[in-house]
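S.K.: Just the structure for this:
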Amino acid sequence: MLFSREGGLTAWSLLLWLLFLAAWQAGSGQLRYSVPEEAKHGTFVGRIVQDLGLELAELVPRLFRVACKERTDLLEVNLQNGILFVNGRIDREELCGRSAECSIHLEVIVDGPLRVFHVEVEVGDINDNPPVFRGRVQRVFFPESRLLDSRFPLEGAFDADIGVNALLSYTLSSSDFFFLDVQGSDELSQSFFLVLGKSLDREETAEFRLLLVAADGGKPGLTGTVWLLISVFDVNDNAPVFDRSVYRVHLFETVANGTLVITLNASDADGGLNGEVVFSFGSDVSFNILVKFKIDSSSGEIRLIGNLDYEEMKSYDIQVIAFDEGSPSMSGHCKVLVKVVDVNDNAPEVLITSLSFPVREDAPVGAVIALISVSDLDSGINGQVTCSLSPHVPFKLVSTFKNYYSLVLDSALDRESISAYQVVVIARDGGSPPLWASATVSVEVADVNDNAPAFAQPEYTVFVKENNPPGSHIFTVCARDADAQENALVSYSLSLVERRVGEHALLSYVSVHTESSKVFTLQSLEHEELKLLQFQVRVRDSGVPALGSNVTLQVFVLDENDNVPLLLGIGPGRAGHTVSELVSRSVCAGHVVAKVHAVDVDSGYNAWLSYELLPILGGTHSPFWVGLYTGEISTTCALVEKDTPRQSLLVLVKDHGEPTLMATATLLVSLVERPKASLWTFVSMSGSEKAIVDVNVYLIIAICTVFSLVLTLLLYTALHCSVLPGDSMCGPGKPTLVCLRAVGSWSYSQQRGQRVCSWEGLPKKDLIAFSPCFPDSRNREEQLQTTEDSFVSV
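M.R.: As a prediction, the model looks like this:
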């Protein structure tokens, strides 16, 4: 782009640049535009939103934003039309100096999903910098004896532009005595000399003023000028001469201070003081050279006095002058070109520019986690950077553009296994030895409700004593959820799969606290009514959707001794029951005269009854005794005449519980001289007795005959029952046996009513003691029958 002398853009050059503004190309994920420097505010650069394949309506919802490593105010995107335009003054020389390539790198980032686009805007050079000389006047001394074609080096101008805009040409104002000789070099710089074209005569002309003009190659071109003040003096015919006009030296940027750069050699053909040479830097040497190098005035040695940095300055152009001691002094000139050689002295830099944390544990493989950029100030292979990750992490790096990477998910996450990762990004350059740098990315894994709460075991057994107070805490269930936060907050409730227990609702027996998971009874439990309460407790977490599980609780109601023995036929809760019996005086010892029938609705030891005969008031010896566990009252010896014809026997019935509960029954025994048919008759506490019916001898004989037949039938039946115990005619059915192995004691009694077929009349009821538990169900019936038979009185 060319400038007019007034500094403005010409219409045709602006149009030429606008033809290239919309040019872009897609390569390695990059969008490329170009814009000239010094473009006005609002200058169109490109339709960036359209070229990226985005929609205008989604820019704001997806948080469309532009990031720039350089100044962020140079370019802007209009969110209304998606156009990238110039927002500030772009000075190419300020951004890139004299670099051949100059670009502004933009990162366009959108969310939902996270994507990053790399946009490169090339800044084109325009001819906005004229050639500049270091001073307005350069002084040159020529002796009048100087030979024709003598050459004097001149300092050139400097142009901050690049390319053709910095290609300088020089012209000298017309003179018969002097002309310019311009020589190019491989350093993209020019050496030019003032050449004497005609012999000087100081007496004729002592001084010349010539105008040196430098013009660049831009269109329109810009120029710079300097006045050459040439003085002619009449001394010293020979000036010092260097053996070379240009010296080239290569120095590593890491060389130490004091290192010898070069030793210059200049000779002077004159003799004496006119041949003594003194070296010095040229008067136009820049400050950067003076702080880095020094020259020994007598030996011509140039040494390093400062640290070199390739990234700061790649070369130094040093002008050296050799003066002789003549009067006036004459001088010779040379150039020392010092090139700095790059050394791998800069470690890579790692920059994490965009993060997407925390990461859900159900994030898909390939999801972008972070954006990473690396850089290295070195050049060549020393500046080539490769990136890697710390091992054993479920992530990987994907290159999106040169020195730009995306950290993406490489495998599935599980927060319950690992809740956070420390991902170390390591960047290494290609130098020898290589340098490296690292950056740590902390990736937190967000929880997802993917674990249901679980109990430690599928079933719990609980033992509760009966008569517990309502509201008693009987057990606490506990479920663990491997998730976190609200996904691990659990609540408990009763599972309503089984809504009823017998005739009552489950909710009337137990309840579960929602938070503490404590199980409470809502009413007092009775072992005689409910021996086993089985239900399920359900637990659910607070996730979406909620997950849950169940656990089964088996609540065994343990028996307590809360029921007194019950005398059959009389009713519970009454003491002092009375039984009347007629006994012949002719009976022998061991004759069963009566039997007390009692039961206890408790279980185990609490229902194991024992009988004893309390002593009669007055201390009179009784000829009767009672079976400890059968309740049968029999004679201890043969009855004699002196035995009281009417005796009252007090029978005490008690269980084996703690505390022991008991009941009493009174037996009124009447001794008669002849046998009569006796009937067991139970009366109330009022003592009323039923009349005894006399039977004549013939009726007794008939009854005995019938009894013999019945006895024969009963014996046959008894034999049959011994072969098939399961089909017993006299038994009430199979017993129910429950044993708590965890407690190791008796919990339930074996209750069995046994009918005893006897000539004495009415069938009798008897109570059987508890039976132990047997592991084998088949042997259990046989051993249970054996145990029962040991306690049954026939």
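
S.K.: okay, CA-based contacts and neighbour counts for the rest of this
M.R.: Will do.

S.K.: Show me which residues of stretch 279-294 are buried.
M.R.: 279, 280, 281, 282, 289, 293, 294 (16 or more other CA atoms under 10 Å).

S.K.: Grab the two from those that are most spread out in space.
M.R.: 279 and 289 (15.6 Å; CA to CA).

S.K.: now the helices: where do they sit in this structure?
M.R.: Chain-ordered helices for the chain, with DSSP state H as the definition, fall at 11-18, 48-51, 92-96, 287-290, 697-723, 777-791.

S.K.: Nearest residue to the middle of this structure?
M.R.: With distances taken as CA atoms, centre = their mean, the residue of the chain nearest its centroid is residue 419 (2.4 Å).

S.K.: isn't that one right up against residue 444?
M.R.: Yes: if you go by CA atoms under 8 Å, residue 419 and residue 444 touch, sitting 6.3 Å apart.

S.K.: ok, and for stretch 240-248, which residues are buried?
M.R.: Neighbour-count burial for stretch 240-248, counted by 16+ other CA under 10 Å, picks out 240, 241, 242, 246.

S.K.: ok, now how distant is the closest residue to the third one other than its chain neighbours from residue 294?
M.R.: Put plainly, it is residue 242. Closest residue in space to residue 242, ignoring its immediate chain neighbours: residue 266 at 4.2 Å, by CA to CA, 6 or more residues apart in numbering. Applying CA to CA, to the nearest Å, the value for residue 266 to residue 294 is 17 Å.

S.K.: Residue 660 - nearest residue in space that isn't next to it in sequence?
M.R.: Once flanking residues are discounted, residue 660 sits nearest to residue 654: 6.7 Å by CA to CA, 6+ apart.

S.K.: Before we compare anything, build this one as well:
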Amino acid sequence: MELLWRSGRESRRLLLSLLFLAVWETGSGQVRYSVPEEAKHGTFVGRIAQDLGLELEELVPRMFRVASKGSGDLLEVNLQNGILFVNSRIDREELCGRSLECSIHLEVIVERPLQVFHVEVEVRDINDNPPVFPGSQKNLFMAESRPLDSWFPLEGASDADVGANALLTYRLSPNEYFSLEKTSDDKRIKRLGLVLRKPLDREESSEIFLMLTATDGGKPELTGTIQLLVIVLDANDNTPTFDRTLYTVKLPENVPNGTLVIKLNASDLDEGSNGDIIYSFSTDTLPNVKSKFHIDPITGELIVKGYIDFEESKSFEIFVEGIDKGQLPLSGHCTVMVEVEDTNDNVPIMEFKSLSLPIREDAPLGTVIALISVSDRDSGVNRQVTCTLLPHVPFKLVSTFNNYYSLVLDSALDRENVANYELVVTAQDGGLPSLSATASVFVEVADVNDNAPAFAQPEYTVFVKENNPPGCHIFTVSARDADAQENALVSYSLVERRVGERALSSYVSVHAESGKVYALQPLDHEELELLQFQVSARDAGVPPLGSNVTLQVFVLDENDNAPALLPPGSDSGGGVVSQPLARSVGAGHVVAKVRAVDADSGYNAWLSYELLSEAGGAHSPFRVGLYTGEISTTRALDEVDAPRQRLLVLVKDHGEPALAVTATVLLSLADSSQTPNNPSRMSVEATGPEAALVDVNVYLIIAICAVSSLLVLTLLLYTALRCSAPPTEGACRPLKPTLVCPSAVGSWLCSQQRRQRVCSGECPPKTDLMAFSPSVPESGAIGFSF
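M.R.: Model prediction:
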């Protein structure tokens, strides 16, 4: 090394090589550079960012990084200018040993989108290692009887460099006895030998000193030397001889200890102890050979005693010598080349270079989730690795380039169906039998707002009693959103509309979080029997999704309305029709009819009629129909019956509790002879909660009737005269009372209304006496017919 750096000419050559070391080429998706070993820190290697087509400003945002397989941090990239430079000392011999090709393989990875580049940096050898002999001196014992041209083996030097830098030439110091020759042109044989050119004479010269120099082919040349001491011996003049100079043996790796590699055989033409041969390793045999092999000194069997690993060493060069037992022992030499055969003993290795998780459920097909690198330390078909993925998952493996696979999305995802996947990737080599390795990847599916809140049913029916307290809870709506987190947070609101003249929000409200529906005010069945509206459910996603549900709120009736008597005079029977009531009428004659309505519905509006005890005793000549309200005679009237009959009719509903109203009916009886001219008089009074004013005016009506008898007779005469003429329709005014429909089971409130007509003017003659009650509200109107 000192000769290298002291040589000015070679320094200039090294500087010139550094200026042109960034030689690269693109092929098979790779970029290649070249750099000499032992280059200084900061030495320029190449403009890697420019050569890969990357912009300098995107190196940091795209997380540009360089990974080296087992080479540490020998090379580094300046992210400011995109230049690849030498970071630490590169020793080619330490990195690649004796391999002719030596490269540093870099993986350049950038994200967004994910890209992987392969960069190969060739490390060029420089002549920085001189030839080295096994020792500084070697003693050679030679019998003086050795014939001319006898060959004496020498161990050559070794050079850690490669190529021309390791091409060695030898020269021997000038002498008259020996010349230096190589026994074979085979490159695998590195043994040299001395050839005897002049007979030895121990008496003349017992020791001969020689200097052997090895020179490599580098520029500048480096040399190594060893001193040879030739000791001339008397005695044994035949050396042991092996069958072959070079033995080649193929040995599978992982063979058990004690396995026979080869049995060596050497012969010696001498007899006795001079012909007995002892086998051993040569003194220059490497220690790793001695740790893995053993040679039997008697039989010459070479056997395995250590672990043979193809990945550790692909071949072994074993130097064996056979030494006879002569007093002056002679030796023969041979070389055993053991070539180790690979077996499939290494499991494939998987490494995840990049993971993009979690993956959105709306990710497009072909989205790359992971980049997987596979490798195998074996060779040949044993290192050919294929990757597979467990079936029935929406993913697949795509082979992108040599020993790399991409895990990509193959079909659509639905987080609500499957929220996560555990993928098992299997890497299997091509050996027999094949070896495999597995790795698991937990893929979480990220939620997107693709599900609207859903109600259990599209419509709900709710029953609420009327007169509810304000703010009472009447129902709870609930919608479920299949999404997660904020996409599943549901809020509720009313779908506003008009209910008659008022807004829906004045009747009900809904709690935004709980979905509870409240009635803001008391509901009245008579005003609103059905309240139909919609509640909207919205999630918190972006954009939000929603759905509606319909609520039908039926307001149930309560018995909160007492029966109301209809006023007389309507065509529906709600008035008083005066008929002659003579004492001569028989049993069952209808003398009047009480009509009433109830604003409630159902049983609460089912009315019944009965005479109170004051007028309905056991001897009373009158009775009232239970459900019709018709007052009829129970027997024939006689002289003992009072001329004025006061009947008290109780009208009540079937609610719980029942509500009632009373009506007072006044009848005037007359003899049959007085009936045409002086008909009986009848007046009606209403009592109870709805007829308080009627009781006040009863006596006033009786007085008016008595004083106006003459006027009534005049009116009847006038009416008779008018009825003799063609009838004409008088003026009518419309009314809108509630219609009571009589049936076999009583009086029920009907859902429809019809217009009533109250006529005045010329009408058919009537013989009935009309009695009027004080006016009451329309909803509480009373009426009777006779």
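
S.K.: What value does the TM-score take for this pair?
M.R.: The TM-score (TM-score structural alignment, normalised by the length of the second structure) is 0.87; 736 aligned residues with a CA RMSD of 3.4 Å.

S.K.: Could you tell me which of the buried residues of stretch 279-294 of the first structure belong to strands?
M.R.: 279, 280, 281, 293, 294 (DSSP state E).

S.K.: Let me have the residues you listed in TSV, extended by distance to residue 82 of the first structure.
M.R.: Below are these laid out as TSV (distance: CA to CA, whole Å):
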residue	distance to residue 82 of the first structure
279	64
280	61
281	57
293	54
294	57
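
S.K.: Identify, from those, the entry nearest to residue 593 of the first structure.
M.R.: Closest to residue 593 of the first structure, out of all of those and judged by CA to CA, is residue 293, at 142.0 Å.

S.K.: Spatially nearest residue to the closest one (excluding sequence neighbours)?
M.R.: Sequence neighbours aside, residue 304 is the residue nearest to residue 293 of the first structure in space, at 4.7 Å (criterion: CA to CA, 6+ apart).

S.K.: now swap in residue 83 of the first structure and tell me
M.R.: Residue 83 of the first structure sits nearest to residue 47 (CA to CA, 6+ apart), 4.5 Å away.

S.K.: The one you found: neighbour count?
M.R.: Using other CA atoms under 10 Å, residue 47 of the first structure is surrounded by 18 other residues.

S.K.: now residue 2 of the second structure
M.R.: Residues lying near residue 2 of the second structure (other CA under 10 Å) number 7.

S.K.: Residue 14 of the second structure versus that one, what's the distance?
M.R.: Going from residue 2 of the second structure to residue 14 of the second structure by CA to CA gives 14 Å.

S.K.: equivalent range in the second structure for stretch 522-539 of the first structure?
M.R.: Counting by TM-score structural alignment, stretch 522-539 of the first structure lines up with residues 520-537 of the second structure.

S.K.: Enumerate the positions of that stretch that are buried.
M.R.: 520, 523, 524, 525, 526, 531, 533, 534, 535, 536, 537.

S.K.: ditto for stretch 136-149 of the first structure
M.R.: 138, 140, 141, 142, 143, 144, 145, 146, 147.

S.K.: got the contact list for that stretch?
M.R.: The contact list for stretch 136-149 of the first structure (CA atoms under 8 Å, 6 or more residues apart in numbering) reads 152, 195-202, 225-238, 330.

S.K.: With stretch 440-451 of the first structure instead?
M.R.: So stretch 440-451 of the first structure is contacted by 357-362, 413-415, 418-425, 481-484, 487, 543-547 (CA under 8 Å, 6+ apart).

S.K.: For PyMOL, write the select line for the buried members of those.
M.R.: Selection of buried members from the contacts of stretch 440-451 of the first structure for PyMOL, criterion 16+ other CA under 10 Å:
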select buried, resi 359+361+362+413+414+415+420+423+424+425+481+482+483+484+487+543+547
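
S.K.: In strands, which of the contacts of stretch 440-451 of the first structure appear?
M.R.: Those of those lying in strands (DSSP E): 359, 360, 420, 421, 422, 423, 424, 425.

S.K.: Quick check: the farthest pair among those?
M.R.: Taking CA to CA, no two of those sit farther apart than 360 and 425, at 21.2 Å.

S.K.: Do a quick rundown of the strands in the stretch 101-250 of the first structure.
M.R.: 103-110, 115-124, 137-143, 151-154, 169-172, 178-184, 190-196, 207-215, 223-233, 241-242, 246-252 (DSSP state E, counting those that start in this stretch).

S.K.: May I see these arranged in JSON lines, with distance to residue 614 of the first structure as well?
M.R.: Shown next, in JSON lines, are the strands of the stretch 101-250 of the first structure (distance: least, CA to CA, whole Å):
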{"stretch": "strand 103-110", "distance to residue 614 of the first structure": "102"}
{"stretch": "strand 115-124", "distance to residue 614 of the first structure": "101"}
{"stretch": "strand 137-143", "distance to residue 614 of the first structure": "151"}
{"stretch": "strand 151-154", "distance to residue 614 of the first structure": "150"}
{"stretch": "strand 169-172", "distance to residue 614 of the first structure": "148"}
{"stretch": "strand 178-184", "distance to residue 614 of the first structure": "146"}
{"stretch": "strand 190-196", "distance to residue 614 of the first structure": "145"}
{"stretch": "strand 207-215", "distance to residue 614 of the first structure": "147"}
{"stretch": "strand 223-233", "distance to residue 614 of the first structure": "146"}
{"stretch": "strand 241-242", "distance to residue 614 of the first structure": "151"}
{"stretch": "strand 246-252", "distance to residue 614 of the first structure": "125"}
